[in-house]
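Asker: sequence plus the predicted model coming up.
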Amino acid sequence: MQPLLLHAHATGPNPIKIAIALEALQVPYNVKLWEFGDDREKGVKGEVFLKINENGRVPALEDPNTGVVSWESGAVMNYVRRVYDKDNLLGPKGSEQDRVDFEKWEYFLLSTLGPMTGQTNWYRHYNGTKNEDALQRYAAQTERCYGVLEGQLKKSGGQSVLPGRITAVDYHFEPWVREFDFAGLSLEKYPLITQWLRVMTGRKEVQQAYIKIQGAAPEFN
């Protein structure tokens, strides 16, 4: 098998989730790091990368074994599962309710918790004009999402988002929840999220993914 090529940025959460899945499935892959901006050769908005992903965002995944190019982290994750997870190590159990539960938590992260966290980060660190109203709105929405996740984690005692085992859903959540401190938020009110993040931090596939993209394993006490 030829190594896949994962296009990433060193600080972005979305490529991490794909790297975690590839590590878990022991699929060989290389990482190409890009910069934010429109530099022709190095930027995600530059001419070279836009030929890979016209939306100018990471992750993107090139698979020389199939010729498939995928982007948007949800689509990339589902591609990896369909093609390389033949034993369904990362997917839902067999019932229709299991499949629906898997998808609803996957989509909750992709459509709500992830974007709200991203907007909190933006208004706290990057927006050119201070906008406290926007920051407080998005921070409150992110906290609301934490409350929803905390409730779900009661079903597993903080061991996994879906009761029973770690799945790709946990990989989706991991890098975004880990952003809590950068977002200026606290997990003090969320003991089960704290427990879950501790579990995820200790997993080999998580450690190896961060090492490969960021150069160091994550820490969480």
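Answerer: Arrived safely. Numbers count the residues shown, from 1 in each chain.
Asker: C-alpha from now on. contacts and neighbour counts both.
Answerer: Will do.
Asker: ranges for the strands of the chain?
Answerer: Secondary structure of the chain by DSSP state E: the strands cover 4-8, 29-33, 60-63, 68-71.
Asker: return the distance of the last one from the chain's centre.
Answerer: Relative to the mean C-alpha coordinate of its chain, strand 68-71 is positioned 17 Å out (C-alpha atoms, centre = their mean, to the nearest Å).
Asker: residues in contact with that strand?
Answerer: 52-53, 58-63, 76, 79 (C-alpha atoms under 8 Å, 6 or more residues apart in numbering).
Asker: the third one too?
Answerer: By C-alpha under 8 Å, 6+ apart, the list of residues contacting strand 60-63 from outside reads 3-8, 52-53, 68-73, 76.
Asker: what comes up buried for the helix ranked longest in the chain?
Answerer: Longest among the helix segments of the chain by residue count, using DSSP state H, is helix 132-153. Going by neighbour count (16 or more other C-alpha atoms under 10 Å), the buried part of helix 132-153 is 135, 138-143, 145-146, 149-150, 152-153.
Asker: then this one, side by side with the first:
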Amino acid sequence: MTTQTKPIDVYFFPTPNGKKVTMMLEELGVPYVLHAVHIGKGDQFKPEFLAISPNNKIPAIVDPEGPGGEPIALFESGAILKYLAQKFGRFYPTDPREQAKVDEWLFWQVGGFGPMLGQNHHFALYAPEKIPYAIKRYRDETHRLYGVLDKQLKRQKEAGFDYVAGDYSIADIAILDWSNGYERQGIDIAEFPHFAEWNVRLNAREPIARASAVKLDEAGKLDLGTDKDAQSVLFNQRSL
């Protein structure tokens, strides 16, 4: 099994995407150092961060013990999860068919569940103009996606598995913290009992609880509903 002698640098803000990485590292028991990227203050546009994450988004990591023993920088939460899983040989299967199942649900999260829930948050909670069609559009899509997840967990349970794609994997880690916002996404958890049980069970894992408890300083607090300066930094950005 691969061991890590030097801590991994994690460029972080406590969003669902940011927490994927700290959850994964806590599950692995790998040493890491947090570097706060205060996205409401524009840290993500600083040249030193863009050298690591050219899409000016968190999370990003620098592993000083990358392939061949040389440092490697990665951005995109799904890519980071898969890199860490393959490096340390945990939470990602070795059988190609099982890998394909995990990849399906990892990409379902990064391509659909996260982005659609993010649009739900934006139009329902943060947009200065409340557009009924947009709110309904993304709330309905959010509801549909929770239904997809609930049905998958039901099928898995019937097949004797407790997780999204078989054994506990990076697919579960990717989905979890986005799903923790179900109430503000307009979801009645009683409609999705298989999801509800999975969500409670995963949040009770000790490594997940440790990662969820990670806090930044006061500057790391962000209220997009009221902070107009942060809104101007995060919303409606064009190419630099």
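Answerer: Thanks, I have it. Since we're looking at a predicted model, the values are computed, not measured.
Asker: any idea what the TM-score is?
Answerer: The TM-score (TM-score structural alignment, normalised by the length of structure 1) is 0.87; 206 aligned residues with a C-alpha RMSD of 1.8 Å.
Asker: just to revisit the earlier point, need the contacts of strand 68-71 of structure 1 in CSV (columns: neighbour count and distance to Val44 of structure 1).
Answerer: Putting those into CSV (neighbours: other C-alpha atoms under 10 Å; distance: C-alpha to C-alpha, whole Å) gives the following:
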residue, neighbour count, distance to Val44 of structure 1
Ile52, 18, 10
Asn53, 20, 8
Val58, 23, 8
Pro59, 26, 10
Ala60, 24, 10
Leu61, 27, 14
Glu62, 19, 15
Asp63, 16, 19
Val76, 21, 17
Tyr79, 17, 22
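Asker: tell me where structure 1 has helices.
Answerer: Going by DSSP H, structure 1 shows helices at 13-25, 47-50, 73-84, 96-108, 114-121, 132-153, 168-177, 191-201, 204-214.
Asker: Glu35 of structure 1: which of the ones you listed is closest?
Answerer: Checking these against Glu35 of structure 1 by C-alpha to C-alpha gives helix 47-50 as the closest, at 10.3 Å.
Asker: how far does the closest one sit from the chain's center?
Answerer: 23 Å.
Asker: next, count neighbours for the aligned residue in structure 2 for Leu25 of structure 1.
Answerer: Aligned against structure 2 by TM-score structural alignment, Leu25 of structure 1 finds its counterpart in Leu28. Applying other C-alpha atoms under 10 Å, we find 16 other residues in the vicinity of Leu28 of structure 2.
Asker: what's the distance between Leu28 of structure 2 and Pro115 of structure 2?
Answerer: To Pro115 of structure 2, Leu28 of structure 2 is 26 Å away according to C-alpha to C-alpha, to the nearest Å.
Asker: about what we covered before: now tabulate the strands of structure 1 in a markdown table and tack on distance to Trp122 of structure 1.
Answerer: Rendered in a markdown table, the data for the strands of structure 1 read as follows (distance: least, C-alpha to C-alpha, whole Å):
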| stretch | distance to Trp122 of structure 1 |
| --- | --- |
| strand 4-8 | 19 |
| strand 29-33 | 21 |
| strand 60-63 | 22 |
| strand 68-71 | 22 |
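Asker: what about those, which gets the closest to Leu162 of structure 1?
Answerer: By C-alpha to C-alpha (comparing all of the strands of structure 1), the closest turns out to be strand 68-71, at 25.0 Å.
Asker: so where is the closest one in structure 2?
Answerer: The aligned range for strand 68-71 of structure 1 is 72-75, by TM-score structural alignment.
Asker: what's the mean deviation for that stretch versus structure 1?
Answerer: Stretch 72-75 of structure 2: mean distance to aligned residues in structure 1 after superposition is 0.3 Å, counting by mean C-alpha distance after the TM-score superposition for structure 1.
Asker: buried sites along that stretch?
Answerer: Buried residues in stretch 72-75 of structure 2 (16+ other C-alpha under 10 Å): 73-75.
Asker: how about stretch 171-183 of structure 1?
Answerer: 171-180, 183.
Asker: likewise for stretch 20-28 of structure 1?
Answerer: Those would be 20-25, 27, for stretch 20-28 of structure 1 by 16+ other C-alpha under 10 Å.
Asker: closest one of the residues you listed to Leu187 of structure 1?
Answerer: Checking those one by one against Leu187 of structure 1 (C-alpha to C-alpha), the nearest turns out to be Ile20, at 22.8 Å.
Asker: Leu61 of structure 1 versus the closest one, what's the distance?
Answerer: Relative to Leu61 of structure 1, and taking C-alpha to C-alpha, Ile20 of structure 1 is found at 14 Å.
Asker: again, but for Thr201 of structure 1
Answerer: Between Thr201 of structure 1 and Leu61 of structure 1 the distance, using C-alpha to C-alpha, works out to 24 Å.
Asker: and what of Val169 of structure 1?
Answerer: Distance from Val169 of structure 1 to Leu61 of structure 1, by C-alpha to C-alpha: 19 Å.
Asker: center of structure 2 - which residue?
Answerer: With distances taken as C-alpha atoms, centre = their mean, Asn17 lies nearest the centre of structure 2, 2.9 Å away.
Asker: so can I have JSON lines of the helices of structure 1 showing distance to Asp39 of structure 1?
Answerer: Putting the helices of structure 1 into JSON lines (distance: least, C-alpha to C-alpha, whole Å) gives the following:
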{"stretch": "helix 13-25", "distance to Asp39 of structure 1": "20"}
{"stretch": "helix 47-50", "distance to Asp39 of structure 1": "8"}
{"stretch": "helix 73-84", "distance to Asp39 of structure 1": "23"}
{"stretch": "helix 96-108", "distance to Asp39 of structure 1": "32"}
{"stretch": "helix 114-121", "distance to Asp39 of structure 1": "23"}
{"stretch": "helix 132-153", "distance to Asp39 of structure 1": "30"}
{"stretch": "helix 168-177", "distance to Asp39 of structure 1": "26"}
{"stretch": "helix 191-201", "distance to Asp39 of structure 1": "34"}
{"stretch": "helix 204-214", "distance to Asp39 of structure 1": "21"}
